[in-house]
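Asks: okay, predicted coordinates and the sequence, questions at the end:
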Amino acid sequence: MAIKAAEQGRGHGRVLEQMVAERARGFGVDTLLVNAAPEAVGFYERTGWERFDWDPAELVNIAGACIQMRKLL
């Protein structure tokens, strides 16, 4: 997911992140994984995610510069 620059800092990302986490819990998921854009890592860390290398093979093409992260639910 991404939030337009003009809309960042207005709580939209937090709301979407909470909705995803709630939906995942409803499906019995206990861990979320994301390939985060470097400029989004601060957002993810502030919302409870941690850096976690889970599959370096995914870091190719458009995801080449991403940071792998996880959130335990």
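Replies: The structure has been received and is ready for your questions. Numbers count the residues shown, from 1 in each chain.

Asks: alpha carbons only for contacts and neighbour counts from here, please
Replies: Noted.

Asks: so which residues of this structure form strands?
Replies: Secondary structure of the chain (DSSP state E): strands located at 31-36, 50-51, 67-72.

Asks: winner for burial among the ones you listed?
Replies: strand 67-72 (a mean of 19; mean count of other CA atoms under 10 Å).

Asks: hold the first one in mind and look at this next one:
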Amino acid sequence: MAERAYRLAPPRSRSEWDAYHAIRRRVFSLPRPEEPTDPASHAMLLFLNEAPIGAIQIDDLHNCSAALRLVAIDPSRQGEGHGRVMLREAEAFARRIGCRQAVVYATPEAAGFYAGCGYDEEDWDEVCMGGIVQMLKHLD
């Protein structure tokens, strides 16, 4: 069986940005937004053997927390464990930028996935919309 070589990195080329947006569009039916310009917002692609298979946005909230947003694995690659790898890599990135916890807004359907990755239900945003499960993981 071939070794899986993962890499989480920001999109660098037009084709990588296109892959980032395509994955998000397939998972979330999102229109193509502009690339983030806020230096605290980090768009990232998960590569498997140099093929982009996942997308995530990591926002430094400037309170020792990183928000992991729009966590998406290409639908053709879901259920293979790539989401767990992407979370692990995103958490490592958050540590490198000085964050001590990661937070997510999860749908009720996705809350079990995050719980299995070490996240606990915890209200961290007092203005959160209803129907969303707020989850938090300490990275220390």
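Replies: Everything's here; your move. Since the structure is predicted, the reported quantities are computational estimates derived from the model, not experimental observations.

Asks: make JSON lines out of the strands of the first structure and add distance to M1 of the first structure.
Replies: JSON lines is the format used below for the strands of the first structure (distance: least, CA to CA, whole Å):
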{"stretch": "strand 31-36", "distance to M1 of the first structure": "10"}
{"stretch": "strand 50-51", "distance to M1 of the first structure": "17"}
{"stretch": "strand 67-72", "distance to M1 of the first structure": "14"}
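
Asks: how about F27 of the first structure, what's its match in the second structure?
Replies: Counting by TM-score structural alignment, F27 of the first structure corresponds to I97 in the second structure.

Asks: how many other residues sit next to that match?
Replies: 14 (other CA atoms under 10 Å).

Asks: give me every residue that touches the closest residue to it other than its chain neighbours.
Replies: Spatial nearest neighbour of I97 of the second structure, chain neighbours left out: D60 (7.9 Å); criterion: CA to CA, 6 or more residues apart in numbering. Contact analysis of D60 of the second structure by CA atoms under 8 Å, 6 or more residues apart in numbering lists A40, S41, A66, A67, A94, I97, C99.

Asks: quick one, helices of the second structure?
Replies: 14-28, 82-96, 111-116 (DSSP state H).

Asks: the first structure: matching residues for the first one?
Replies: Right, helix 14-28 of the second structure. So helix 14-28 of the second structure sits over no part of the first structure, by TM-score structural alignment.

Asks: quick one: that helix to chain centroid distance?
Replies: 13 Å (CA atoms, centre = their mean, to the nearest Å).

Asks: gap between the spatially closest residue to R7 of the second structure that is not a sequence neighbour and L136 of the second structure?
Replies: The shortest distance from R7 of the second structure to any non-neighbouring residue, by CA to CA, 6+ apart, is to F47 (5.1 Å). Computed with CA to CA, to the nearest Å, the distance linking F47 of the second structure and L136 of the second structure is 25 Å.
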